[in-house]
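Trainee: sequence first, predicted model second:
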Amino acid sequence: MWRSVASNALTLFIVLLVAAAGLLAWGREQFTGPGPLTQAICFRVERGASLSAVSRALEEQGAVSDARIFRIGAEYSGKADGLKFGSYLVMPGQSMAQVLESVTVGGQSTCGREVNYRISVASAEVVLRELDPETNRYVDVVKFDPAAEAVPAEYLDVAEADDIRWRVTLAEGVTSWQVVDSLRRAEFLTGEIAEVPPEGSLAPDSYEVERGADRAALLGQMAERQAATLAELWAARAEGLPYETPEEALIMASIVEKETGIAEERKRVASVFINRLAQGMRLQTDPTVIYGITKGEGVLGRGLRQSELRRETPYNTYVIDGMPPTPIANPGRLSIEAALNPETTDLLYFVADGSGGHAFARTLAEHNENVARWREIERQQGEDGAGGVQD
């Protein structure tokens, strides 16, 4: 009898073990397998939210199939106490394990709303935008220039929200004065800026910041990034360039930056200026003359006068030999690379071609023909000012 009872108990124990193993395998499959979500959502984890509340909300929004399995998986993986406040993009079919990764170690606010403070050559613009989960693209909600417009109510309504991502973006070709002037008007930043950084020393790029970030520290980050870029590209520079120091290359890069906004042209434009230097010709480029007038403080807003082209200043490359004493803007990586690895050409001139790009020439005769074509385009468009490099 006891032998029978023992045998039955053993059988029951084995059955329970098999059942437990099956249940564990099923739970693991539910946790790591494709999730039930069919359409992307932006899921918000409230500050201080418990794992239980988050798991229930995920189940209610269809992101996980079972809140209990999600909680057990979080406990088992040691991430139960690692919830991060913010908004997270949950894609269709993501497993519970992937969702858990996002809301614990994936970083705050991978979706939701973002304020991007864009500093460009002509103006600075605050852009509040929101991610559309269906398209995974940001959609502008409101934009305004803090120097020229009242702050819209739509911005004020959300600016204090603690799940907003903040970003400052510098366009290529902005001057250091323009950057400082714009940062001083950014109400979401704090701290004083003692002086304008040297021209060319700030990297045009996008910088993620926090509300209340220090302005001077942000400028320091911009300077560090530009210094690292210049050092990297200087080490890989072509041979035979007319620069003795990285700083001279930065001057050339800033001229290239201001002469063309077309990436494919940058190395060719750099070759023109380098060829002119090699032949003892003056650079004769309008952006340097403009910088001598404005000192980088704003936009000239008109064409150059003949008197200004004849006036001798350290930046008037129609009058001085060689390059100006400093950069005339903050060049981006592509322009620095162009200055340090230009195309090999025998080109000496270029002028606008009416399409947004430039027509290049080897001889003055060819160049004059290109200028005549551009003048006709100008006449038809009612504009003036040829730009480019002329004799």
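Mentor: Perfect, thanks for sending it.

Trainee: could you use CA atoms for every contact and neighbour count after this?
Mentor: OK.

Trainee: residue 116 reaches residue 124, doesn't it?
Mentor: No - Residue 116 is beyond contact range of residue 124, at 10.4 Å (criterion: Cα atoms under 8 Å).

Trainee: for the spatially closest residue to residue 46 that is not a sequence neighbour, what are its contacts?
Mentor: Counting by Cα to Cα, 6 or more residues apart in numbering, residue 46 lies nearest to residue 85, which is 5.6 Å off, once chain neighbours are set aside. Contacts for residue 85 (Cα atoms under 8 Å, 6 or more residues apart in numbering) come out as 44-49, 103, 108, 163.

Trainee: of residue 116 and residue 124, who's got more company?
Mentor: Neighbours were counted for residue 116 and for residue 124 using other Cα atoms under 10 Å; residue 124 has more, 25 against 21.

Trainee: let's bring in a second one:
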Amino acid sequence: MGKSRKPRRARSGGSILRVLAWLLLLGLAAGGWLLWQDWNRFVDAPLRVQTAAVLDVPTGASFAAIRRQIREAGFSDAHDLYWRALAQRMGVASRLRAGEYAVPPGTTPRELLRRMAAGDVIQHRFTIVEGWTFRQLRTALAGENGLRQTLTTQSDAEIMRELGAGADHPEGRFLPETYVWTRGDSDLQVLRRAHDAMRRALDEVWAARAPELPLESPYQALILASVVERETGKADERPQIAGVFLRRLRLGMKLQTDPSVIYGLGASFDGNLRRRDLETDTPYNTYTRTGLPPTPIALPGLAALRAAVRPAPGNALYFVARGDGSHEFSADLDAHNRAVARYQLRRSP
């Protein structure tokens, strides 16, 4: 009897083990399925961002360090394994780039990693305004938050040497335009882009210049363009203003342009141009000297550059401000004096 009971107990014990094994497998499968479902929800669920935020990833940051930044910023408290699994699946674990990344509301973990792998960083914009002087440009660059400052203690001449143009006067050498920069860029890099852009623009307009201009070089065109830029803010008047100055140069007349005199006064100019200023000789006083000023007096834009080499036809030799931003043009001195009386003298106190 004892022998006949042993096999039955063995079969009963084996069945229990098999059931337990199956239950364990089912539990593992169910747990795995739930884990898989939870991971999938994580991948495309919006991060915890209520307002637009920025993730600033430093150069050389490891994946673990980036994950800590995300957690400390409060964007997500998901386990590191979830982030690692997603990065591995996307094939970006070793390709995340440093930089500033925008994290607007609705951003998902998948989208954030995609941006970081693509280097889709925040792009800042710096605008050089037409008519600025180089001093104003330097001041604006120094105040650009986030831009790496390397030039604050350098002189103008040292900056030009850094740009490979050590013999050049800096005034007028940078094209007014909007330039994009990203975190880590320096003020010198922005200046270099503007310097290269002006060189290309000047080469382009000089090659397309009108025949028989009384200008001997692209640099003279740059000087004239800077004067035109400072004389008027109206785009449609720039070719007319340029025409007046070019005809004066051709006839050997003095340019008699106030902005050049003001530039020559430098920091001593208090906003009020007096008769004695017009009579005091300086290299930039176009009332006492014929020809162009020795250097540009501002940063001319592309429209002023084009006007300087493609002036409007006509016979005007004078112009006077009307007081509304536009100018009255005259071909002779008598007509000019009448325009001055009409637009200027009647406004005098």
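Mentor: That came in fine, so what should we check first? These numbers come from a predicted model, not from an experiment.

Trainee: buried only: go through the contacts of residue 85 of structure 1 for me.
Mentor: In terms of neighbour count (16 or more other Cα atoms under 10 Å), the buried residues within the contacts of residue 85 of structure 1 are 44-45, 103, 108, 163.

Trainee: could these go into a markdown table alongside distance to residue 282 of structure 1 and secondary structure?
Mentor: Putting those into a markdown table (distance: Cα to Cα, whole Å; DSSP: H, G, I helix; E, B strand; the rest coil) gives the following:
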| residue | distance to residue 282 of structure 1 | secondary structure |
| --- | --- | --- |
| 44 | 60 | strand |
| 45 | 61 | strand |
| 103 | 59 | helix |
| 108 | 53 | coil |
| 163 | 54 | coil |
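
Trainee: mind putting these in CSV, distance to residue 291 of structure 1 included?
Mentor: Formatted as CSV, these follow (distance: Cα to Cα, whole Å):
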residue, distance to residue 291 of structure 1
44, 48
45, 49
103, 49
108, 42
163, 41
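
Trainee: of these, just say which sits nearest to residue 223 of structure 1.
Mentor: residue 108 (26.1 Å; Cα to Cα).

Trainee: and the buried ones among the contacts of residue 85 of structure 1, which two are the farthest apart?
Mentor: The widest separation within those (Cα to Cα) is 13.4 Å, between 103 and 163.

Trainee: any idea what residue 259 of structure 2 aligns with in structure 1?
Mentor: Matched across to structure 1, residue 259 of structure 2 falls on residue 287, judged by TM-score structural alignment.

Trainee: by contact count, what packs against the one helix or strand its match maps to?
Mentor: According to DSSP states H and E, residue 287 of structure 1 maps onto helix 286-294. Judged by 3 or more Cα pairs under 8 Å, 6 or more residues apart in numbering; DSSP states H and E, the packing partners of helix 286-294 of structure 1 are helix 246-259.

Trainee: what's the counterpart of residue 342 of structure 2 in structure 1?
Mentor: Counting by TM-score structural alignment, the partner of residue 342 of structure 2 is residue 373.

Trainee: contacts only, for its match.
Mentor: residue 353.

Trainee: does it lie in a helix or a strand, and which?
Mentor: Going by DSSP H and E, residue 373 of structure 1 is part of helix 364-381.

Trainee: secondary structure class for residue 283 of structure 1?
Mentor: The three-state label given to residue 283 of structure 1 by DSSP: H, G, I helix; E, B strand; the rest coil is coil.

Trainee: give me the number of residues near it?
Mentor: Residue 283 of structure 1: 28 neighbours (other Cα under 10 Å).

Trainee: just the one 10 residues further on next, same as before
Mentor: Applying other Cα under 10 Å, we find 17 residues neighbouring residue 293 of structure 1.

Trainee: measure it to residue 30 of structure 1 for me?
Mentor: 68 Å (Cα to Cα, to the nearest Å).

Trainee: one more: residue 11 of structure 1?
Mentor: Taking Cα to Cα, one finds residue 11 of structure 1 at 28 Å from residue 30 of structure 1.

Trainee: neighbour count winner among the two?
Mentor: residue 30 (20 against 12).

Trainee: buried residues in the helix or strand hosting the more buried one?
Mentor: Residue 30 of structure 1 is part of helix 2-32, with elements assigned from DSSP H and E. Within helix 2-32 of structure 1, the residues that count as buried by 16+ other Cα under 10 Å are 27, 30-31.

Trainee: with respect to residue 173 of structure 1, which of the residues you listed is nearest?
Mentor: Using Cα to Cα, residue 31 is the member of these that sits closest to residue 173 of structure 1, with 49.9 Å.

Trainee: please name the nearest non-neighbouring residue to residue 243 of structure 1.
Mentor: Per Cα to Cα, 6+ apart, closest to residue 243 of structure 1 is residue 249, 6.0 Å.
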